[in-house]
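**Student:** Any chance you could fold what I've pasted below:
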Amino acid sequence: MKSDKAENLENPLERNDFTIDDFHHVLREFDKAVCEANAVSQGVGVRMAEAYQGWSTYIFARICIHASIMISNVPKSRWAKRDYDFWDFASIASHVRAILEAELLFMYLSEAPDSEEAWSAKLNVMHMNDCVKRIELFTQSDNTEALEFYNEQQSIIAERLNKNPAFLSLDSGTRKRCLSGKALTIPNRDDLLIKLGKDPKSFKVMFDFLSHYTHILPMSYYKMEPNGRGTGCFNKFDFGYIIMGMLLCTESLIKCTERLVDIFPDVKRLRKGTKSKFTLGPKPTK
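**Tutor:** Below is the predicted model of the structure:
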C-alpha cells in the first residue's frame, strides 16, 4: 500500500492512490477488528463488576453496533448479501463519526477512578447531560408529566454534585458547564483527545467533514458527478473515503477492544480474527 498521503485542504479523507488490492486488505483488517470486538463484548455478558466497568460495557456494545452496521454497508463485505455495490461514503460516514466519538467516551469511562467520589462525579455529570437533553425533548411536547419528572431529577442530580468533594475540587468554569448539562464528560473533548495522544485540530477537521455526510450539507453534494461521485456508482473519491473510514475505525476498534480485554482478561481467548464466534454476524471463517 502506498504511504504518501495526498494533501487536501478541503478533505482530510481524500486519497487517490488506493488500489482494489488495498481495499480488500483494509476490509479484511476491519472485518477482523469488528469480529473480535463483537466476540469479546458478548463474552463479557452479564457479570458482577465495578460500576465504571459495567457502564463501559454499554458504550462498547454501542460501538459494536455501529461497527457491525458499518461493515454491512461496505461494498464487497461478507456481512451482507446484495445484488450490487453502493459506493457512496454516506453509507458509512455516520458510523465512522459515531465510533471515533464513542472511543473518547469509552476510554474516559473505562479508566479506573481515583476514588468513589471521582466516579460519582463522572456518573452524575453524564446523568445531568442526559436529564437536560430529555427536558429539552419534552419541553417541545405536551408530556408535562415527563417534564415535571425530569425537572425534579435535575435538581436531585445537581444536589448530589454540589455535595461531592471531587466535583467541588474542579474549577468554577468546569462546574458551571457540568451543572448546565452541556457536558457529557468532565474534561472537554480537546482534553480527552490530548490524553489519548490525538491532535484536537485534526480530529475537529475530520469530525466536521464526516458531519457533512452524516447530514445532507453542501460538501456532500456540491461536487456530485453524473454516474460518479456522490451517486452510489463506483468512483475514486468515495472509494478512497470508504477505505480511509475503515482504516480509522479499525484503529479505534482495536484500541477499545484491548481496553475491554484489560478490564476483563478472560475474554482475550475469544479474539480470533474472522474466526471469532458471536451472534448476529456472519459465520466464522475457517
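**Student:** switch to C-alpha atoms for all contacts and neighbour counts from now on
**Tutor:** Will do.
**Student:** residue closest to the middle of this protein?
**Tutor:** Centroid-nearest residue in the chain: Ile99, 2.1 Å away (criterion: Cα atoms, centre = their mean).
**Student:** show me what contacts Met244?
**Tutor:** For Met244, the contacting residues are 13, 15, by Cα atoms under 8 Å, 6 or more residues apart in numbering.
**Student:** residues of stretch 15-27 that come out buried?
**Tutor:** Buried residues in stretch 15-27, defined by neighbour count with 16 or more other Cα atoms under 10 Å: 15, 18, 23, 26-27.
**Student:** actually stretch 254-274, not the one I wrote
**Tutor:** For stretch 254-274, by 16+ other Cα under 10 Å, it's 254-261, 263-264, 267-268, 270-274.
**Student:** Nearest spatial neighbour of Trp119, chain-adjacent residues omitted?
**Tutor:** Pro113 (5.6 Å; Cα to Cα, 6 or more residues apart in numbering).
**Student:** From the buried residues of stretch 15-27, which land in helices?
**Tutor:** Using DSSP state H to define helices, the subset of the buried residues of stretch 15-27 located there is 23, 26-27.
**Student:** And this one, please, so the two structures can be compared:
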Amino acid sequence: MEEAAFEEAQDGLAARPVTMERYRELLRAFDATVCEALAVGQATSGRMAEPHVGYGTHIFARICGHAVSFVRAAPHSRWVKSDSENWDFSAIAGHARSIVEGYLFFAYMTHPPANAEELNARVNVMHLYDCTKRIRVLGGVVDKTMLEDFEKSAEEIRKRLKQNGWFSQLKDTLQEKLLKGGELTILSRPEQLELVEWKAREFYMFWDILSQYAHILTFSFYRMEHNGRGTGINNDADRFYIGLFLEHCAEVLSDCVDRMIVLFPDAAPVRKGIDSKFSPGPRRNLPRERKRKRR
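**Tutor:** Next up, the predicted model:
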C-alpha cells in the first residue's frame, strides 16, 4: 500500500473518493489474483513435502477460501449473478481480516527453518495450541474420554518440546509461555511483521478498521446513513473501504502466491491472471474438460 493511500485510509475517507471506474479496476485486479492463487493451489495439491511446507499449503488453502468469499461478496463481481447490490463494507471485512492474519501465519510457517529442531519446535507449538484450545472450547460438550486423549497428547507434546535443543535455547519466559499452549506461533506478531517487512503502524491501522466492521463496534454504526453509509446502497464511504481492501488484499494474496512459487517452482506456468484455470469457479476459468462436463 502506497503511503498516500495509507494516509487517506487513516483519515477515514479519501479526499478523492474511489470512482466506479477505479472500483472496477481494483475488483478486476483482485479477481485476477484470486484466480492465480486458486490455480497455483490446485497445481500444488496432494504433494509430499516437509511439515512446514505441508502445513503452509493448508493455511494457503484457507486464505484462498476467504479470498473467494471476498470476491463473491464484492459488488459487481463476475463470480455472482444477482439482481441487487450490497455496498456494505462489513460484508467483506471479516474475509479481508482473515486474509491479512492468514498471510502472517503462512509466511511464518513456510519460512525456512534453521535446522530440524527448529522445524520440530515450530510444528509442536502449533500442535500444543490446537490440543489446549480444543480442551478449552470443547470441554463442556465432548466425551470425557476425548478430553483425556487431548490432555494426554498435550503432555506428550510438552515433553517433546522440553527435550528439543533449539527450543531449550529460547528465553525461559518465552518457553514457559509457549508450554501453556495458548500461543499458535513462536514468533510474536511484531516479529512476524518484520518477517514480511510490514510496518506495524500500517498493519494495526488496517487490522483495527477491519475488526470494527467484522464485529459490531462503533466505527460500523456511528456514521450510518451519512450519505448512504452503512445502508447497503452505493456510497462513497463503503465504496472507498471496499476498494481499499480489494487493493490491499490483492497485494497480500499476490505475495502469498509468490511464496508458493518459491516452494513449488514448477507451478509458475499456471499463473495466468484472470485467465488462470481452476475448478470449481466461473466458466471462463474452468479447464477445457470441465467446461465440456457442464454442457
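**Student:** sorry, back to before: and which of the buried residues of stretch 15-27 of structure 1 is nearest Arg47 of structure 1?
**Tutor:** Leu27 (33.0 Å; Cα to Cα).
**Student:** The closest one contacts Ser77, correct?
**Tutor:** Yes. Using Cα atoms under 8 Å, Leu27 of structure 1 is in contact with Ser77, at 7.5 Å.
**Student:** need the helices for the stretch 101-250 of structure 1, in chain order.
**Tutor:** Along the stretch 101-250 of structure 1, counting by DSSP state H, counting those that start in this stretch, helices occupy 116-139, 144-162, 165-168, 172-179, 189-195, 200-214, 236-263.
**Student:** nearest to Ala39 of structure 1, of those helices?
**Tutor:** It is, among the helices of the stretch 101-250 of structure 1 and with distance given as Cα to Cα, helix 236-263, at 9.7 Å.
**Student:** measure the aligned residue in structure 2 for Asp208 of structure 1 to Val196 of structure 2 for me?
**Tutor:** Mapped onto structure 2 by TM-score structural alignment, Asp208 of structure 1 lines up with Asp208. According to Cα to Cα, to the nearest Å, Asp208 of structure 2 and Val196 of structure 2 sit 19 Å apart.
**Student:** go on, Ser45 of structure 2?
**Tutor:** When distance is defined by Cα to Cα, Ser45 of structure 2 is 24 Å away from Val196 of structure 2.
**Student:** next one: Ile274 of structure 2
**Tutor:** For Ile274 of structure 2 relative to Val196 of structure 2 (Cα to Cα), the value is 26 Å.
**Student:** Likewise for Ser77 of structure 2?
**Tutor:** From Ser77 of structure 2 to Val196 of structure 2 the distance is 30 Å (Cα to Cα).
**Student:** and if you look at Ala49 of structure 2?
**Tutor:** According to Cα to Cα, Ala49 of structure 2 stands 23 Å off from Val196 of structure 2.
**Student:** The residue nearest to the centre of structure 1 maps to what in structure 2?
**Tutor:** Matched across to structure 2, Ile99 of structure 1 falls on Ile99, judged by TM-score structural alignment.
**Student:** Just the element for its match, please.
**Tutor:** Assigned by DSSP states H and E, Ile99 of structure 2 belongs to helix 90-110.
**Student:** For that helix, name the packing helices and strands.
**Tutor:** Contact analysis of helix 90-110 of structure 2 by 3 or more Cα pairs under 8 Å, 6 or more residues apart in numbering; DSSP states H and E lists helix 51-73, helix 189-195, helix 200-214, helix 236-263 as its packing neighbours.
**Student:** Out of the ones you listed, which is closest to Thr132 of structure 2?
**Tutor:** Per Cα to Cα, nearest to Thr132 of structure 2 of those: helix 51-73, 18.8 Å.
**Student:** Please list the outside residues in contact with that closest one.
**Tutor:** Residues from elsewhere that reach helix 51-73 of structure 2, judged by Cα under 8 Å, 6+ apart: 27, 30-31, 34, 37-38, 41, 45, 48, 77-80, 91-92, 95-96, 98-99, 102-103, 105-106, 109-111, 119, 123, 256, 263.
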